[in-house]
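**Q** Structure for the following, please:
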Amino acid sequence: MKLSTTQQVVSEPLSCAALKGIDWPLFIISGGFLLAFLVAALVDIDSVSGLVNTLFAWSTKFFGLYWQVLMLLTFLVSLGICCTKCGRVRLGGVDQKPDTSTFNWIAVIMCALLAGGGAFWAAAEPLMHFASPPPLFAGVQPHTEAAGYAALAQSYVHWGFLAWAVLGSLLAIVLMHLHYDKGLPLAPRTLLYPLLGQRALKGPIGTLADATSIIAVVAGTIGPIGFLGLQISNALHAVLGIPNDITTQAITIILVTVMYTTSCLVGLKGIRFVSEINVWLMIGLAVFMVALGPTAFILGGFPKAFGLHLEHFIPMTLFRADPKWLDWWTVFYWGWFIGYAPMVALYVAKISRGRTIREIILTLSIIAPIVTMFWFTVVGGTGIGLELQTPGIVTANGAGPEALLLGVTQSLPLGGVISALFLFLSFISVATNGDAMAFTVAMAMSGNDKPKKWLRAFWAIGMGLAAVVLITIGAGGVTALQSFIVITAVPVSLLILPSLWDALRIARRMAVEQQI
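**A** You can find the predicted model right below:
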């Protein structure tokens, strides 16, 4: 009997190892790289940091503008598809219905990105821009109300429409069609199939696509895990006098690793459960801060900062006048989000079967960004509002990123309780991000959407242990690994480029097939 095209794709092995449920060459390359990085960092962190900084500078110099344009085009193309009849196309099967409620689905999606850094940077970034306005707002005086609005507007650019759009809007369309309709693996290499055909599925090109995507997301996940240990240790020392040392940091990381490993092993139900806790806690804290914090600045600042953000959207998005500032803010973020993009898109594709293109794009490109902006306004705006009322009250215990969140919470009514809840939020946010990414890495490595439990556990535990190893040499080891994700964004940005036209072409063809 002659096999159909789809059956041929499914039956052709990527390698002998793939028949056993795992791509061992990919496992060895990605796991081996992580191990080599850890060993090198322990032996000579200064040389590792120097090499990473050199490659980082090269990446941002030659690819920075390309990333800025790529991010903007991804957002604009996604909106274009959403606003046409193609938005009504149902992905994963025309008769397929979603298996979770819309609230649970949005909660899980939001925690895939916002949880990775939102709890930490929501206070730190606006306050840092408030104290030192971005170059585009160089005429604004620091520590003023105008500086507060400019700070929030700049934060909106970094965590708003473009950041979310690149993480799954177009990539999810391509992956869901090729996986659910054509039977191709749910892996980053599948993004290249429309361009390269079978060469994308077998051989070094596919392995390189998967490996760089996995290394990028693992580096981006280990970073927040390591910084969580440093942040909570610093907070416990400031509030309770507990020693701020490697023991406290390691215990924190081990606890969060146990939590997200357990969640990951339970599967998507466990990930959804942790995500819901995360979202409801964020909502509760937001309501408290709006009600008992600098209410007028928060509620008045959001529309003013949002308007400023829209007014300067293109200039801030394509800003090139200050390369040094740009490298450590906008371009760093773009490299980080681009590095995350293929793996988060796999995650979105896995949990979004039965959703329409319009649902996915509206959630990722509009709803999630606006919610994120408001969250930054609540947390960062609280800090700015308190600083405007009483200069120095937030920064009294330190102006570093790890100290600013604690400075905000300690300045509120019931400061001890709110600080504890925010520390728990940071803890569970990192856990939410960790379980989702460990599951996704295992999914990509096994080539199907039901990865083996031992493989999930390997990456979940491995990321936690890597964070413990890196903090033994101080924040420099974690920072070096965080910066490395920007380097991996170079090949990953080439991997996701074809989705700009492939997603549109696929959406149009599916609209015809579904008679829309």
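**Q** can we go C-alpha only for contacts and neighbour counts from here?
**A** OK.
**Q** Show the contacting residues for Leu208.
**A** With contact set as CA atoms under 8 Å, 6 or more residues apart in numbering, Leu208 has no partners.
**Q** measure it to Leu494 for me?
**A** 12 Å (CA to CA, to the nearest Å).
**Q** chain center to stretch 19-37: distance?
**A** Centre-to-centre, stretch 19-37 and its host chain are 23 Å apart (CA atoms, centre = their mean, to the nearest Å).
**Q** Now the second one, please; I'll put the structures next to each other:
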Amino acid sequence: MENSKGTKTSLDLPSLIISGSVLLLFVIAALINAEFVANTVDYLFGLSATYFGALYQFVMLGTFFIALFLGFSKYGKIRLGNIDKPEMSTFKWISIIMCTLLAAGGVFWAAAEPLSHFLTVPPHFTGIEAGTPEAIAPALALSFIDWGFLSWAILGTLGTIVLMYAHYHKGMPLKPRSLLYPFFGEKIMKNSVFGTFVDTFSIISVAAGTIGPIGFLGLQAGYGVNSLTPLPNTLSVHITIIVLLVAAAAISAATGIHKGIQVLSRFNVILAISLIIGILILGPAMFIFNNYLESIGLYVNEFITFNTYRGDEAWLGGWTVFFFAWFIGYGPMMALFTSRISRGRTIRELVVAVAVIAPVIATFWFTVVGGTGIFLELDIPGSISTALGESGPPAAMMAITKNLPLGTIFGFLFLLATSIFVLTTIDSMSLTISMAISGDGDPPKWLRVFYAIVMGLVAIVLISLGEGSINALQSFIVVTAVPVALLLLTTFWTAPKVCKEMYKDQNLG
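**A** The predicted structure is shown next:
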């Protein structure tokens, strides 16, 4: 097998075996004693959030500001990927970025998080009564913290720049360990125990972060199908939904980036835009626009204060630090994926698309979905919060659609959008894990299909054990994010370093 630079590559068996064994041991332990696993993960989660929460916040902030500097400095003109023109159109490119990086959270948490902050005002704000108009802007602004500029920047800016330099310009394999190429050169590739450790933790983190949404989708879709049809909300329905989803993802993975992922992403972006327009026409359009303007203003005005808040560690562990750790856990593998789809783009295009345009779209989406939920809750107290309190986050989205005109149609379309978001994430992450194992931008089809199926099977086993097992695996990513955060911290130095070299090589001075 050869990579895009013509360098021979082969399957990295140590990373494959170790990462697979860790996931297998997690499942076996959960089968033997799910409560023990959940308690152990909760304990490790608490330690990680307490002792490394500040590190996560620092890494996120540093990545964003350094990326902005590189993107809008003279280095922004550097063209990445060793080709003169982008491989795909800008709309297709941004569609793939949006669908893959936003994933299921774009619907699942867009409905639940703003309403949760509205009903229980975050500790950043004192003197504001929950459930009142004064609580709207703080609720939305805190949601923007978790899904805004920092979360997007960590997924596809500095790490992507370093990986594209190492792979396309220097011929290194497309693996997480290539992030360390500017430090160690080719030594990091040759029988390196440290390199295997880097790849393995990156794979485990992204697998845990992907399996969780698969399970959550089973729960949310099961609840939604039960709300919209006579089908019961049972385990067998949840498993059937996951099986169908994973089968579709496996087929898409086999077709490659330029067919399956691209087609699905374009369709889902068009569907999401249609849903936004539908809600604005039939829902509280002025409420959404007014509160988006106020909330984004609050978010930007208090940007540093919100992102460095350390006042309530328990609250942070449940929200901001959890999400930051989740995105950090995805960081190296998403950088691989973004590298694969961004050939021919300039650094400025990359930074603007990933760290500016995408989060602006995401925060508006959160306002459309979550803001509508808040509007309905203000209008009829309990109309959304009762479902959220009784059945958890999966119920929030369906409660919102039920209270809209053409609620059944909206319900089906939101379920479809959620399913495709998760489907594209499974598809892209099975591709990315396969790239990390093979070091090739176009790994074998069987390997992509294999990982899509494995992640689906693990989700089915865990969901069969109860929602707590899925939650435990999701929390596990916060623990694995510790070494990954240290890996991404190196890009603070290596990204500017490789930019200087590429700027000189491309004679841009």
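**Q** okay, which residue is most central for the second structure?
**A** The second structure has Leu101 as the residue nearest its centroid, 4.4 Å off, counting by CA atoms, centre = their mean.
**Q** so where does it fall, helix or strand?
**A** helix 90-102 (DSSP states H and E).
**Q** thinking again about what came up before, not counting its neighbours along the chain, what's nearest the aligned residue in the first structure for the residue nearest to the centre of the second structure?
**A** Alignment note: Leu101 of the second structure maps to Leu113 in the first structure; criterion TM-score structural alignment. Nearest non-adjacent residue to Leu113 of the first structure, counting by CA to CA, 6 or more residues apart in numbering: Asn433, 7.2 Å away.
**Q** Ok, Gly344 of the second structure next?
**A** Pro86 (3.9 Å).
**Q** The helix or strand following the helix holding Leu101 of the second structure: average distance to aligned residues in the first structure?
**A** Following helix 90-102 of the second structure in sequence order, the next helix or strand is helix 105-119 (DSSP H and E). Comparison of helix 105-119 of the second structure with the first structure after fitting gives an average deviation of 0.6 Å (mean CA distance after the TM-score superposition for the first structure).
**Q** next structured bit after helix 105-119 of the second structure?
**A** Next along from helix 105-119 of the second structure, by DSSP H and E: helix 136-147.
**Q** what's in contact with stretch 177-195 of the first structure?
**A** Against stretch 177-195 of the first structure from outside (CA under 8 Å, 6+ apart): 6-7, 9-10, 91-93, 171, 174-175, 199-201, 205-207, 209-210, 213, 342-343, 346, 443-445, 447-449, 495-496, 498-499, 502, 506.
**Q** residues in the second structure matched by that stretch, start to end?
**A** Going by TM-score structural alignment: stretch 177-195 of the first structure matches residues 165-183.
**Q** before we move on, back to that, tell me the spacing between the match of Leu101 of the second structure and Gly220 of the first structure.
**A** Taking CA to CA as the measure, Leu113 of the first structure and Gly220 of the first structure are separated by 11 Å.
**Q** any residues in contact with both of the two?
**A** With CA under 8 Å, 6+ apart, Leu113 of the first structure and Gly220 have no common neighbours.
**Q** coming back round to it: quick one: contacts for the aligned residue in the first structure for the residue nearest to Gly344 of the second structure?
**A** Counting by TM-score structural alignment, Pro86 of the second structure corresponds to Pro98 in the first structure. Applying CA under 8 Å, 6+ apart, we find Pro98 of the first structure in contact with 352-355.
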